[in-house]
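> Build me a model:
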Amino acid sequence: MPKKHNINEVKMIPLGGVGEIGKNMMLVEMAGEILIIDAGVMFPEDDLLGIDLVIPDFSYVKENANRVKGIVLTHGHEDHIGALPYLLKEINVPVFGTKLTLGLVEGKLKEHRINKGRKLKVVNPGSSINVGSFKVDFILVNHSIADTCALAIHTPLGPIIYASDFKFDQTPIDGEVADFHKLAELGDNYPGVLALFADSTNVEREGYTLSEKVVGGTIDDIFRKARNRIVVATFASNIHRVQQIVDAAFKYNRKIAFTGRSMINNIEIARELGYLIIPEDMIVDIRNISNLPDDKIVLLTTGSQGEPMAALTRMARGDHYHINIKDGDTVVISASAIPGNEKLVGQTINQLFKRGANVIYEDISGVHVSGHASQEELKLMLNLVKPEFFVPVHGEFRHLHRHAKLAEEVGIPEKNIYIADIGDVISFTKRRVKKVGEIRAGQVLVDGLGVGDVGNIVLRDRKLLSEDGIIIVVVTIDKKGKILSGPDIITRGFVYIRESEELIAEATSRVEKALAECEANNITEWSVLKSTIRDALNDYIYKKIKRNPMILPIIMQV
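Purely as a prediction, here's the structure:
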C-alpha cells in the first residue's frame, strides 16, 4: 500500500548557505517528493590546507535519489552552481535555470566531462514550470550577474518565496528592473505567502545598495584620465560590469585583451548568448599587446580576490606569462574583498604600488557596488511579499540574527521567524514553523580529483607538517630482525641539515641505541620498532629545541 503523505506540511532542509557565506543549497520536501534549489561551493579558509573547494554533503540526497524530481537554479555564481558537477555525478535529474545560468553550468559540465545526457532546461524570467508536483515561478530580481531570479515554490499552504542573492536596482544596466508586481501579487493573493527565505549578506548595511550604473561613471572618469595601460580586475561573472568596461574602452579608443581562465570562459559564453556586446575588432590577443601603444590598451583580468595563482596576483609578483605591471600603469580593482580574503587583497595592492602602478580600489573610490540588498531593500522585500513565516539565509550567524531583528521591525512576530542551521529539517504548517529533525549535513572537501577523501585526520597531519616539519627515519633489517643498515635520518621543513649536523648526529645515535636494545631483547615486530624510534626521537628533540615534528619511521626488509 503506498505511503500517505501529509499535504498540510512542507519541509525545507538547508544543506549549506546558513551560518556561512557560500555553499548555498536548499531542499524542499512536499508530498514525498524533493526539489533541490542551487548547489554551490565555498572557497576554503586558511586552515583547510591544500583544499581546492568545499561542497555540501550530498548523503541525504543520494539516499533519497528516487524522490528527487529536479534542480532549480537562482543564478550562475559559483556559490550557487559550483557543486552541480559533483551532484550530477550522483543523480541525473533535470536542471532548470535561465539562459545565462545554464550556459555557465554547461561550461562546468564540459570541464568535468559529464555534459552528455544531462537535461538542462532553459526557463525565461517571469515563466512558471512544473517539476514533479512542484510548480515554480521564476521571478526576475537584480544582482551582480544577469538573469538572476527569486523563486516561488507553490504549495497547498501558499507559496514559499526563495529570494536568493538579490538587490533592487532602479536603473539596471540591461534595463531589466526586478518584478515588483509579481512579488506583490504573491503577497496579496489568497492564501498569501507561507514563508520567505531571503539573502542576508548585506543586512548590516543601512539604506539602499547603489545602482550598478554608478560604477559606469567612475570607470569612465578613470579611463578619461589614464595616460598609459589600464588593467581592470573584476569578478568574471559580473557581465554588466564587464560591459561597462568594454563601453569605456570603446569610447576612449582602446583595444581590450582578456586574461584568466574564468574571465575568458565567461566572456565567451556571455557573448555567444547575447549578454555581452564587444566589437570583434576591439579584441586583441594578450600575446600581441606589446605591439600596441600603452595608451591604447585595456586588460581585463581575474584576481580581484588576491588568489595566489590568479592573473592579477601573478602580474603583481612579476611572474605572469605575458604581462607584468610597470611604472605608470593604472590598475583598477573593481570588486570588494570576500570575507576572509582581505589580507590577500591587501598584499596584492601593496605589491602593485611597489611596482609603480596607480591602484584604484573600493576603499578609495566608487569602482564597485554590491550585488546584495541593504537594509531598506530587505524591508521592502518583506513588505512586498508579507510572509507568514520568515527564515533568513545566505549569511553568517550574525547576519541571520540581524535580519531576524529587521523582520520583527516590519511586523513579523518573533515566533514566526526561524534561524536555521545546516541539516535542520524545518517544518511549515499553516500555523507554525519548527524544527522536526536533523539530517547528516556539513561540508565535503575537494582536493584535486579527490572528493571527500581528505578529512580531519589528513588536515591535522598537514597542519603538523606546516608547523614543525617531518623527520623520516629509514632502517633496513633482515628476516630475523637484525639491522643491516641505518638508521638514516631525512628531514623536510624541520631544520636546515647543514647547520644542524650535531643535532642530527645525536638523534641518529639515540635511535641506534634504542634499536640495539630491541635487537638484544629479540624484538622484531615492526609496530614496536616504529614506536621505539618515535619515543627515542620525540623526547630528545623536544628537550633540545622545543619542537614536535612529525616522525615517520620506514622499515625495509631484505
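
> switch to C-alpha atoms for all contacts and neighbour counts from now on
Fine.

> Tell me where the stretch 151-300 of the chain has helices.
180-188, 213-225, 239-251, 261-272 (DSSP state H, counting those that start in this stretch).

> Can you tell me which of these is nearest to Leu88?
helix 261-272 (21.2 Å; Cα to Cα).

> any residues touching the closest one, and which ones?
100, 103-104, 107, 235-237, 239, 258, 276-278, 301-302 (Cα atoms under 8 Å, 6 or more residues apart in numbering).

> circling back: of all the helices of the stretch 151-300 of the chain, which lies closest to Asp363?
Here helix 213-225 is closest among the helices of the stretch 151-300 of the chain (Cα to Cα), at 13.4 Å.

> now the closest one against helix 239-251, angle please.
Interaxial angle of helix 213-225 relative to helix 239-251 (axes from the mean of the first three to the mean of the last three Cα atoms, to 10 degrees): 30 degrees.

> Check which helices and strands helix 213-225 sits against.
Helix 213-225 is packed against helix 239-251, with contacts defined by 3 or more Cα pairs under 8 Å, 6 or more residues apart in numbering; DSSP states H and E.

> before we move on, back to that, check the helices of the stretch 151-300 of the chain for me and report the most buried one.
Most buried of those by mean neighbour count (mean count of other Cα atoms under 10 Å) is helix 239-251; its value is a mean of 20.

> mind checking how far it is from the chain centre?
Between the centre of helix 239-251 and the centre of its host chain there is 26 Å, according to Cα atoms, centre = their mean, to the nearest Å.

> can you list contacts of that helix?
Around helix 239-251, the neighbours that count as contacts under Cα under 8 Å, 6+ apart are 144-146, 173-174, 212, 215-216, 219-220, 223, 234, 255-256, 267, 270, 275-278, 282, 298.

> Alongside the first, I'd like the structure of this one:
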Amino acid sequence: MPLGGFGEIGKNMTLLEYGNDLIAIDCGMMFPDETMLGIDYVIPDATYLRKNRAKFRGIVITHGHEDHIGAIPHIVPELSVPVYASPLAKALIETRLGEYKGTQHVKINAYQPNDEIRLGVFKIRFFRVNHSIPDSFGIIIDTPEGVVVHTGDFKIDLTSPDGLFFDLAKLKEVGRHQPLLLLSESTNSDTPGHTISEKAIGESFNELFAKANGRIIIASFASRIDRMQHALNAAVKFGRRVTISGRSMLQYFEAASKLGYIKYPREILVPLKEISKIPDAKLVVLSTGSQGQQGSSLARMAFREHSQVKIKPGDTVALSSSPIPGNERSISSIINNLCREGAEVIHNRNMQIHTTGHAYQEELKTILQLVKPRFFIPIHGEYHMRVSHKKLALGVGVPEADIFLLENGDIMEFHAGKARKLKDTIPAGIVMVDGLGVGDVGEIVLRDRQAMAKEGMFVIIATIERKSGKLVNSPDLISRGFVYMREQEELVNRTRMEVKQIIGRHSGKAPEDWSNIRQQIREEIGNFLYRETQRRPLIIPVIIEV
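Below you'll find the model as predicted:
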C-alpha cells in the first residue's frame, strides 16, 4: 500500500500489512510544485497509520535522503513507533529531529548490513546498494506469504571509490528461491546503458583542480558526501584548503565525518570566516545551491549577497549536479550572473563532473534477472518512468499479468501465490507543511494564494455606524498586485460608488451578522472589476462597526 512515491519523485512511503502487523518502508518528504505557493514541502497522509496505530510495528529506512526520511519529524512523534535506519541515516534523522519540539522521545535504531529485525510477523534483512549517499540499503522482508524485495534507491557501481559495493551475491541467493515480489525504483528507467561510476567524477575533479589558477567553488547537493570526498582528495593532492558554505551541507559533512564516511587531514579545513587569509590559488569552497535555490550559498555568491565569498575573475565554479526538472531557469540565471562576475562555470555539459545515483536500464534489468520475482511492482517515479520499467521487465521475461502499476493509495493483496489489486483504496493525499503549520493549508488557501499571485488582491474597508448600518465615511480601497491606484482613479472612484450602493441597500438597520453583506460585496465588486478589467483579483471586504 503506497502512501507516496508512486506518481512523483519524493515523499516515499510504502506500507506492508499482514493480520495484526503493519510496517512502513521509508517516510519521506517532497518539494512543492509551482502551484503550491508558499509551501515549504509536502509529506504523506498518515491517516491510515493513525487509524491502525495499534498494529503499527515500525518504520524501516533505506537511506538518508530527505525524500526518504524528511517526514519523520512530523509523523513519528505522534505515532510513537520505532524507526530503523543505517548509521548515517540515523545520524541525519536525529539532526532533523533536533530542529523540532516534542521529538525527544523518538527512538532511532541503527542496523548493520547483516542484522535481522523482527517486527511482528515480518523479518527484515538488508543488502548494501550503491547510491549517491553512503549507507544505502535495499530490504528483504520475509512474510507469511513469501519474500518481498525492496531495492530502495540504487545504482550498480563496480568501481565505487569508497570500496563498498552492491551486495549482488545476497540478491542472487534470494533469487534462487523466487521471491514473491520485487519493488524496484524507476527513476532512470528510460535511460539506456549503465550509469557512469563515481570513480570517473574523482578523475574529473583532479583535472579541474590541475587547470584552475584561482579559487574553486564546487556546488552540489548537500547530501553528496562522495563529492565532498572527491573535493577533499583533490585539495590534498593540489595543496589547497577547504571551507564549507551552507548549513545543510555542513550538517551532512559533520555527520559523515563522525562515522568515518569522509576522511581528510584535519588541518585542511578552514572556517568560512577566515578564508580571506588564504590565497585564491589555495582555496576550495564547497557550497549548496547547485539547483539554483533562492537564498542558497551559491545564489548569494552569484548575486553578490554572500558576506564571505564575492565572485571575481579567476574563480572557477563547478556545478556538480544535474538539473531537477523545473529548476532549469533558476540554474541558468545563476550561471549567467556567475559569468557576469567573471567566473568560469563548469557543468556536466562541458565536463563530466556529475553522475546519477539512480540505475539505468541495464542495471534495472540485472536486478530483475537476479531476483526472478513472482510478481513485480515498479516504484519511485512518475507514471511514465514506471511504464518504462514495466517494459524492461517484459523484455527479461516477466509476464505482463504479473506486473502491476499502482498509484498512491492502491491496495495490492497477495494470498496463496496469487496477486490482485483491490477496488478499495486508503487515504494517500498530500499534507502540506508551511512554516510550523502541518496540514493547515489546504486547497482553499492555495487557491487564494494562486489568485493573489496571478490577479492580485483588492481590499475594501467600510466603516459603518452600528445602530443605523450607514457608512460613516467613504470606503477605503487598497490594491496590491491588481492596479496602480494613482493611474486608475476613475476605476477606483466607480468601485467606491459600487460599494456605497451595495451597503446603502442595507442601511437603516444594522444586521446581526455582516457575513452576507461581505459576501455580496465580494461577488458584486468581483464581477464589476472583471467587466472593467477582465481580471479577477482576490476581493477582501472588511467591515468595521463604530
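
> What would you report as the TM-score here?
Overlay of the two chains. TM-score (TM-score structural alignment, normalised by the length of structure 2): 0.97; 544 aligned residues with a Cα RMSD of 1.6 Å.

> hmm, back to that, need the contacts of helix 261-272 of structure 1 in CSV with distance to Lys354 of structure 1, can you?
Putting these into CSV (distance: Cα to Cα, whole Å) gives the following:
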residue, distance to Lys354 of structure 1
Leu100, 39
Gly103, 39
Leu104, 36
Gly107, 37
Phe235, 24
Ala236, 26
Ser237, 29
Ile239, 30
Phe258, 24
Leu276, 34
Ile277, 35
Ile278, 33
Thr301, 19
Thr302, 20
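
> Filter those residues down to the buried ones.
100, 103-104, 235-237, 239, 258, 276, 301-302 (16 or more other Cα atoms under 10 Å).

> how far apart are the longest strand along structure 1 and its match in structure 2?
Under DSSP state E, the strand in structure 1 containing the largest number of residues is strand 483-492. Aligned to structure 2 and superposed, strand 483-492 of structure 1 gives a mean residue distance of 1.5 Å (mean Cα distance after the TM-score superposition for structure 1).

> give me the stretch of structure 2 that that strand matches.
Counting by TM-score structural alignment, strand 483-492 of structure 1 lines up with residues 471-480 of structure 2.

> Span of the matching stretch from start to end?
End-to-end distance for stretch 471-480 of structure 2: 24 Å, by Cα to Cα, to the nearest Å.

> what's downstream of the longest strand of structure 1, the next helix or strand?
Note on strand 483-492 of structure 1: by DSSP states H and E, the next helix or strand toward the C-terminus is helix 501-520.

> with structure 2 superposed, average distance for the helix or strand just after that next one?
Sequence order places helix 526-545 as the next helix or strand after helix 501-520 of structure 1, per DSSP H and E. Following superposition, helix 526-545 of structure 1 is found to deviate from structure 2 by 3.1 Å on average (mean Cα distance after the TM-score superposition for structure 1).

> which helices and strands does helix 526-545 of structure 1 pack with?
helix 501-520, strand 550-557.

> Next, the angle from it to strand 483-492.
Using the same axes, to 10 degrees, the direction of helix 526-545 of structure 1 lies 50 degrees away from that of strand 483-492.

> List the buried residues in helix 526-545 of structure 1.
For helix 526-545 of structure 1, using 16+ other Cα under 10 Å, the buried residues are 529-530, 532-534, 536-538, 540-541.

> Give the aligned equivalent of Arg76 of structure 1 in structure 2.
I think there's a mix-up here, since residue 76 of structure 1 is Gly and not Arg. Looks like Gly76 of structure 1 aligns to Gly64 there (TM-score structural alignment).

> same deal with Val410 of structure 1?
Val410 of structure 1 maps onto Val396 in structure 2 when the alignment is built from TM-score structural alignment.

> In this structure that match contacts Gln369, no?
Yes: Val396 of structure 2 lies in contact with Gln369 (Cα atoms under 8 Å); the separation is 7.0 Å.

> The two - which one has more neighbours?
Taking neighbours as other Cα atoms under 10 Å, Val396 of structure 2 and Gln369 compare with Gln369 leading, 16 against 13.

> pretty sure the more buried one is in a strand, no?
No: counting by DSSP: H, G, I helix; E, B strand; the rest coil, one finds Gln369 of structure 2 to be helix, located in no strand.

> so how far is Val149 of structure 2 from it?
In terms of Cα to Cα, Gln369 of structure 2 sits 13 Å off from Val149 of structure 2.

> that older thread, ok, which of the helices of the stretch 151-300 of structure 1 comes nearest Thr429 of structure 1?
When the helices of the stretch 151-300 of structure 1 are compared by Cα to Cα, helix 180-188 sits nearest Thr429 of structure 1, at 17.4 Å.

> after superposition, how close is that closest one to structure 2?
With mean Cα distance after the TM-score superposition for structure 1, helix 180-188 of structure 1 departs from structure 2 by a mean of 0.6 Å once superposed.

> now that helix: which residue numbers in structure 2?
Going by TM-score structural alignment: helix 180-188 of structure 1 matches residues 168-176.

> For the matching stretch, give me every contacting residue.
Contacts for stretch 168-176 of structure 2 (Cα under 8 Å, 6+ apart): 127, 370-373.

> swap in stretch 281-290 of structure 2?
Contacts for stretch 281-290 of structure 2 (Cα under 8 Å, 6+ apart): 212-222, 228, 235, 239-246, 248-249, 275, 296-299, 319-321, 331.

> Where in structure 1 does that stretch fall?
Taking TM-score structural alignment, stretch 281-290 of structure 2 hits residues 295-304 over in structure 1.

> ok, now which ones touch the match of Val410 of structure 1?
For Val396 of structure 2, counting by Cα under 8 Å, 6+ apart, the contacting residues are 365, 368-369.

> Closest one of those to Met13 of structure 2?
Leu368 (21.7 Å).

> tally of neighbours for that closest one?
21.

> what do you get for Val436 of structure 1?
For Val436 of structure 1, the neighbour count with other Cα under 10 Å is 11.

> That one - that's part of a strand, no?
Yes: counting by three-state DSSP, Val436 of structure 1 is part of a strand.
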